[in-house]
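Student: A structural model of the following input is requested.
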Amino acid sequence: MESTARIVQLASMIASHTEAINDYLNDRGFRTPSFSLDALDSPGIPSDAVNIQAARASVISACSELKDLLTGPRNLLKFQWTDYVSVKAILRFKLDQSFDVDSSTTFKKMSEFSGLDERTVRRIVRHGIINHRFFRENEPGVITHSALTAILAQDPAARNSLVVELDEFWPAGVHMADAMEQWPNSEECNETGFTVANHTTKSMYDFFADHPDRGGRFARYFSKPEPVAAADEILDNYDWAKKRKMVDVGGSHGAVAIGIARRFQDIQCIVQDLPGPVAEGESRLPGDLKDRVTFMAHDFFKPQPVEADVYFFRSIFHNWPDKYCIKILQNLVPILKTGARIIIHERVLPGLERLDTADAMRAINLDVGMQQLLNAQQRELHEWPELFRRADHRFHYVGAYHPEGAIRWIIEAEWQDEEMGGTA
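Tutor: Just a heads-up that it's a prediction; the model follows:
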């Protein structure tokens, strides 16, 4: 007897899991997903509903695979080269902000608002409707908001994120292969798809320093608050109670250090970053923590001036190629005391056994994204011990731990003087 065809397996999985999700939402009086104006921003499934969250992830994955199978390899090779053209135009000319969320408009009114001719508005808006569910046209020529454009019109952070992704990240990706050809195997931050796209010889961060409007948009993109679980990962899963002094290197406004100081009363925390974030962090610091959390302007490409028990790096190393990460570690060496710990809090690229998960796709996409912007990278688990070894053989790799449900891994090394012996 022949095995069940994959497309039937997928269809059955989609049907059964979708029914379970629908029953869950109905039983609790939750609204079912839609794209109507009053739709929920997300399906509204609580994070603690583990089975339903897993069912949702399975449905999304299965739908994608089923769509690809029924599209077929030859048609999958066709590149949708107009895909996000309408979205960029809608954002650039603020068509999503041209009328109130609870009202309607016409192509003519959008034309008058934007300065674009009516025919151009019509073709751009209809492209957005059919490809991205931007706007709705239930009557000929009468445009209302969809759930997506309603979010853009009312949520500046969501709108800014999409602008940054399309105006900064996308052009860099288009030119990444050009940069790879021009500078083969480069580890320089100014030899990237971003530098080609922007006709510059500067790295992305140096370029943004010269273009404060774009730099400000980029900074706001990363100022979004993280879920509480992500903020608590490092607090709940490391033994801070035994430490007396930690340095949060590149710690921005000090969110991690403040969390540690609040929970562990005997630890001193120093937050290091460039002068701007340090000044902002100091201005926000709660008064009751000023005796245990301090801020210091410091460039981690210069020697570390503070002796501590722990040096903490959160999402720092993925911004830099190996040669620069090695320099960051080597700049710690002169001040390190025996037993000092280095903690790196980062995503880790998945192994082959997890490549079919949504988390794996996000990590791999981010890895390529770091290359197109900075020639930087996410790293696989086996690459971390080697990075420490290349920096100095006295860094002894302790191991890595991935808290359940966490975004990042906790990667740790210990500094040992040569006379102590041991193996990395």
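Student: hey, let's count contacts and neighbours off CA atoms from now on
Tutor: OK.
Student: who touches Ala231 in this structure?
Tutor: Val256 (CA atoms under 8 Å, 6 or more residues apart in numbering).
Student: ok, now Arg159?
Tutor: 151-153.
Student: could you redo the last one with a cut-off of 10 Å?
Tutor: 91, 96, 149, 151-153, 221 (CA atoms under 10 Å, 6 or more residues apart in numbering).
Student: Secondary structure, neighbour count and distance to Gly193 added to those, as CSV?
Tutor: Listed next are those as CSV, based on DSSP: H, G, I helix; E, B strand; the rest coil; neighbours: other CA atoms under 10 Å; distance: CA to CA, whole Å:
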residue, secondary structure, neighbour count, distance to Gly193
Leu91, helix, 18, 23
Asp96, helix, 26, 30
Thr149, helix, 23, 30
Ile151, helix, 18, 30
Leu152, helix, 22, 28
Ala153, helix, 20, 31
Tyr221, helix, 18, 20
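Student: let's see this one next to it:
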Amino acid sequence: MSTPRPEAAELNSHRSASPLHDLAYGHIHASALRAIARHRIADHLAHGPRTAHALAAVTGLDATALHRVLRLLATCGLFVEDADGAFVLTEAGHGLRSDVAGSQLPGILLFTDEMFRRAADGIEGTLRTGEPGFDAAYGMPFFDHLATTPDKSRVFDEAMTALSSGVDEAIADAYAFPESGTVVDIGGGRGGLLRQILATHPGLNGILFDQPRTVADHLLDGHDLAGRWHTQGGDFFTTAPTGGDLYLLKNVLHDWPDDDCLRILTTVRRAMRPATRLLLVDAVLPGDGTPHPAAALDIVMLMTLKGRERTAAEFEDLLARSGFRLRQVLPTGAMSSILEAEAI
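Tutor: Next up, the predicted model:
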């Protein structure tokens, strides 16, 4: 008696043996994603399906190996392999393209960089000591390493700009900014958020404040913003521009432990007049243990810095201890929320 052939549905009905296996394979997926990103495979698929052989011909890669890696990432929803063996970009896969608005390519290249892989390898030690694995791997803190490696610093700055794409628009839309006055963006990087705020609120002026090397590469040039901004280099642990009508700290506090956050907030508070508003833009973890995407980001903080993601109650405590009163927490539609505080 012959053995009946399984139906196609049966052949494709396999599931992972265990969620534990999916987690254990995580580093494989990350490495495969980095390889595809570095070779700009998504760019080569921008205009339609192509087989691994066709892609290999234009990239100089091995066709068989490329097919296998693309097949793996198809299981993650980045590609679809059609009946002819050609690969098609999915909506998620388009985020890997370098030539689209909102490209996540720089962020992928940052978080799959050896800096983060080595830091992640140190989590076992972090559980014993509480110290970042990055420091153990590189012998210095994360930002000190960036200061001594211009290529890594450039990767970091490009990723921060890319990761803010779309988020800045959500933030600018979520808060009722004043019609006039000066917005001071503390630790504002290259100025993506400030640019969005000024573009959508033509009565506002702005000051971009960050490390001199960072603000030197700002994004504020443009005819529509001419004459409405200036940059200032400095250290937010010791100084901040005075005279602003609204102050911003976006994705700054999560980089630092509580004592350093208090130093930053106290410095900013000294620069502010009473009743001036401060907007903290950061992820806000639920206080009841509800799952939140920032839980993963919290581990990035754990393994690379001494910072952390925080609950609203934890932010409120930091603000109260540095001369502020928390007024409200606003969702933005992105992972970050806006915490509006008032100088007292």
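Student: and of the contacts of Arg159 of the first structure, the nearest to Ile7 of the first structure?
Tutor: Ile7 of the first structure lies nearest to Thr149 out of these, by CA to CA, at 33.5 Å.
Student: how much space is there between that closest one and Arg362 of the first structure?
Tutor: Distance from Thr149 of the first structure to Arg362 of the first structure, counting by CA to CA, to the nearest Å: 24 Å.
Student: what do you get for Phe107 of the first structure?
Tutor: 37 Å.
Student: where do the helices sit along the stretch 101-250 of the second structure?
Tutor: If DSSP state H, counting those that start in this stretch is used as the criterion, the helices of the stretch 101-250 of the second structure fall at 105-111, 114-121, 123-129, 133-138, 142-148, 150-164, 167-174, 192-200, 212-215.
Student: quick one: which of those is nearest Leu339 of the second structure?
Tutor: helix 167-174 (11.1 Å).
Student: what's the mean distance for that closest one versus the first structure?
Tutor: Here the mean offset of helix 167-174 of the second structure against the first structure after fitting is 4.3 Å, by mean CA distance after the TM-score superposition for the first structure.
Student: buried ones in that helix?
Tutor: For helix 167-174 of the second structure, the neighbour count (16 or more other CA atoms under 10 Å) marks 167-172 as buried.
Student: Kindly report the same for stretch 215-233 of the second structure.
Tutor: Going by 16+ other CA under 10 Å, stretch 215-233 of the second structure has these buried residues: 215, 218, 220, 225, 229, 231-233.
Student: So which residues of the first structure form strands?
Tutor: Per DSSP state E, the first structure carries strands over the ranges 104-106, 136-139, 142-144, 245-249, 268-273, 293-297, 310-314, 341-346, 348-349, 379-380, 395-401, 409-415.
Student: Tabulate those strands (CSV), appending distance to Ser114 of the first structure.
Tutor: Shown next, in CSV, are those (distance: least, CA to CA, whole Å):
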stretch, distance to Ser114 of the first structure
strand 104-106, 12
strand 136-139, 19
strand 142-144, 15
strand 245-249, 45
strand 268-273, 41
strand 293-297, 44
strand 310-314, 42
strand 341-346, 43
strand 348-349, 44
strand 379-380, 45
strand 395-401, 52
strand 409-415, 47
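Student: give me the number of residues near Arg220 of the first structure?
Tutor: 15 (other CA atoms under 10 Å).
Student: OK, contacts around the alignment partner in the second structure of it?
Tutor: Taking TM-score structural alignment, Arg220 of the first structure has Glu158 as its aligned residue in the second structure. By CA under 10 Å, 6+ apart, Glu158 of the second structure lies in contact with 105-107, 109-110, 152, 190.
Student: next one: Val215 of the second structure
Tutor: Counting by CA under 10 Å, 6+ apart, Val215 of the second structure makes contact with 187-191, 208-209, 230-234.
Student: same thing but 8 Å
Tutor: Going by CA under 8 Å, 6+ apart, Val215 of the second structure touches 189-191, 208-209, 231-233.
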